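Participant: got a sequence here, can you model it:
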Amino acid sequence: MRKARSCRKQASGADPWPAPTCMSSTLPGEEAYVIDHGGALLDAMAAHGGTAEDWLDLSTGISPVSFPLPEFSADSWRRLPDPSHARHVADLARSHYGAAVMPVITSGSQAAIQHLPMLARLLERGAREVAILSPTYGEYEAAFGRAGFAVRTVSSLAEARDADAVVLANPNNPDGRMFAPDELAVFASARGNRLTVVDEAFADCHPEISAADRAGAIPGLLVLRSFGKFFGLAGVRLGFAFAAEPLSRALSEALGPWPVSGPALEIAAFAFSSDDRLARQRAEIERCHAMTAWAIADASSTVLGQTALFFLLDAGNGAAMRDALARHRILARAFDHSPRRLRLGLVASGEEAERLAGALKAIRAAVVRS
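Facilitator: Purely as a prediction, here's the structure:
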């Protein structure tokens, strides 16, 4: 098994940033895979002070504007989730995402990612190598590495063609790279009965790139969708997986009964049932994106890539820029795999945009003076 990427150690001397909160999952004797995710606000507060209200958290690609919540029924809390309600939500999700098949409801797309190695071996019993279009979300490598797969990081579909399993994000996190759905359909079809995973966690504002309508017709294609990012409700932990049999059946069985809560189902039903509310959410994200773009441009920062929910910057030294922003109580995301890069989520207001622009300009001025 490949050795895990370690969480960043606390630097001696000047850098007071503590080791980040990391996620890991291992059995005794296994090599730990630890991933530094965004959103570690408590760690940032411990290192740099302040309260949550003092901080501007731009470390995730989650909408800063949350979708309105419904009035929950008492039964959603008191009773187990109703299977008929789950089927209704699955049908709403199928329509919302433009899919041809009913999805498996998951506790976020991460719940499905944990089972990808099992699905790869279901389709091809001797599967032992996965190609991951990189750099990207680290949990793909962690899931396959824990299962004993050889992990090959690649930069193009052509390099991945012969792998037992292929995983890519569309659009990609963190650089925003996108593939056309026709290109992905041809690629997945040519691979026959081998697993091809397309994670569309950030695709809600880019519907033209979705391959959800191809899932079901291509045996090895699995398309993942995340609910929380677009709706600004990541804490709900809700996602959907679209695939043909036997993938969908195997994933559903692996997740077991009641994979999500009753309140989560009510939120999804409410969210998927109003075109007006959905249009307002898209407009809010576009507004936040425009304000963030202004702040970045005003500070003369270089954008390397973007989606509707985040920007990737050339920071020169991503970790140093992250720490400098933290001293302004702005939380951003740096990457071990791409040391020059820094990812910023969206601001929610003009005041936050001015704060971000001011911090970026102050940091740039300090670098020039030094």
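
Participant: only C-alpha atoms for contact and neighbour calcs from this point on.
Facilitator: Noted.

Participant: helices of the stretch 151-300 of the chain, start to end?
Facilitator: 157-160, 181-190, 228-231, 247-255, 262-272, 275-298 (DSSP state H, counting those that start in this stretch).

Participant: structure for this one too, so we can compare:
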Amino acid sequence: MIEKRDHGGGIDAAIVAHGGDRAGWLDLSTGINPVPYPMPALPHDAWTALPDEAAFARLYALARRFWNVPDDAAILGAAGASAIIAALPRVIPTGEVCIPGPTYNEHGAAFAAAGWHLGQDPSHALVAVHPNNPDGHIWQVSDLDAAYTIIDESFCDIIPDQSLIHLAARPGTVVLKSFGKFWGLAGLRLGFAIGDPVIIAKLRDLLGPWQVSGPALAIGAEALSDPAWADETRIRLADDTTRIDRLMTQTGAALVGGTSLFRLYQVDDATALQTRLARGHVWSRTFPYAPDWLRLGLPAPDRWAQLEAAL
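Facilitator: Have a look, this model is predicted:
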């Protein structure tokens, strides 16, 4: 039996333990933008027809422009960045991979499942979550010189000036992008692999045709063609980050790090604080390897009072 990996979420279990219903719970256990990109009107054939090459080409052209993708880098969409994470170890020559942590644990699980050795030597393969989850660490180009380098930028759209997308033109390099975080559309299941055309071609063969749904293609294209929404969202998230930091430090928590989509705090007893918040139907994230770490996402604009009351 495969051991279940530790993630945010788990509202169903929280409801069983502490009552209430899903609508009444404030889920701050994930780093998802609480004000998602507004749903555009979708053409009828987005639901009824198989996704065609024109829809993929439009999405990729907009992605290339939005992220300033190098001309020599290839792009592939998939049903969420997690699908790419699971597939990547199977299209890169097997060896030892270095995944500095603590970090998002799906990377290590995917490489282990594909028969890789998880070690400390970064010369063959390196996974860099940029910025890192959960502490927000920013990677430098000088640290990324492995033969095969995976740069997970699932949270990087909040700081586009720090993106390492220009490295996507290097042989052996793949940059990951996610629509679930910054755009707040986790249920859409849309992610991108951008990088070495040889690796991207192997990914395409492994994932098969129609790997992105028609609605996801249409919504993703609309979002990527709306840079004004992205700019306004970054300003709001930065303001809300300041607000939650002030609120938490007033309770005695110390800021460890994070991004403007999630904040990581050091507290006396994270499990006890999680339980206290849960009594007010606010769900947070704890970490089995750090009993004094608590991570919080940002509340929606009309839900701050619930967090304040729970604290």
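
Participant: one step back: winner for burial among the helices of the stretch 151-300 of the first structure?
Facilitator: helix 228-231 (a mean of 24; mean count of other Cα atoms under 10 Å).

Participant: corresponding residues in the second structure for that one?
Facilitator: Using TM-score structural alignment, the residues of the second structure aligned to helix 228-231 of the first structure are 180-183.

Participant: list the contacts of that stretch.
Facilitator: For stretch 180-183 of the second structure, the surrounding residues in contact (Cα atoms under 8 Å, 6 or more residues apart in numbering) are 31-33, 36-37, 80, 154-155, 157-158, 186-190, 223, 261.

Participant: how many residues are close by the nearest residue to residue 94 of the first structure once chain neighbours are set aside?
Facilitator: Distances taken as Cα to Cα, 6 or more residues apart in numbering put residue 102 closest to residue 94 of the first structure, at 5.7 Å, once the chain neighbours are dropped. For residue 102 of the first structure, the tally of surrounding residues (other Cα atoms under 10 Å) stands at 22.

Participant: for the one 5 residues further on, same thing?
Facilitator: With neighbours defined by other Cα under 10 Å, the count for residue 107 of the first structure comes to 20.

Participant: pull the contacting residues for it.
Facilitator: 237-239, 259-260.

Participant: what is the aligned counterpart of it in the second structure?
Facilitator: By TM-score structural alignment, residue 107 of the first structure lines up with residue 79.

Participant: aligned to residue 277 of the second structure, what sits in the first structure?
Facilitator: Using TM-score structural alignment, residue 277 of the second structure sits opposite residue 325 in the first structure.

Participant: distance from the helix or strand where its match lies to the middle of the chain?
Facilitator: Assessed by DSSP states H and E, residue 325 of the first structure sits inside helix 318-327. On the basis of Cα atoms, centre = their mean, to the nearest Å, helix 318-327 of the first structure sits 22 Å off its chain's mean C-alpha point.

Participant: show me what it is packed up against.
Facilitator: helix 41-48, strand 333-334, strand 341-344, helix 350-369 (3 or more Cα pairs under 8 Å, 6 or more residues apart in numbering; DSSP states H and E).

Participant: make a markdown table out of those and add mean neighbour count and distance to residue 180 of the first structure.
Facilitator: Conversion of these to a markdown table gives the following (neighbours: other Cα atoms under 10 Å; distance: least, Cα to Cα, whole Å):
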| stretch | mean neighbour count | distance to residue 180 of the first structure |
| --- | --- | --- |
| helix 41-48 | 18 | 35 |
| strand 333-334 | 26 | 27 |
| strand 341-344 | 26 | 24 |
| helix 350-369 | 16 | 32 |
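
Participant: nearest to residue 149 of the first structure among those would be which one?
Facilitator: The minimum distance between residue 149 of the first structure and those falls on strand 333-334, with 27.0 Å, by Cα to Cα.

Participant: one step back: need the helices of the stretch 151-300 of the first structure in CSV with distance to residue 121 of the first structure, can you?
Facilitator: Listed next are the helices of the stretch 151-300 of the first structure as CSV, based on distance: least, Cα to Cα, whole Å:
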stretch, distance to residue 121 of the first structure
helix 157-160, 17
helix 181-190, 16
helix 228-231, 29
helix 247-255, 11
helix 262-272, 31
helix 275-298, 38
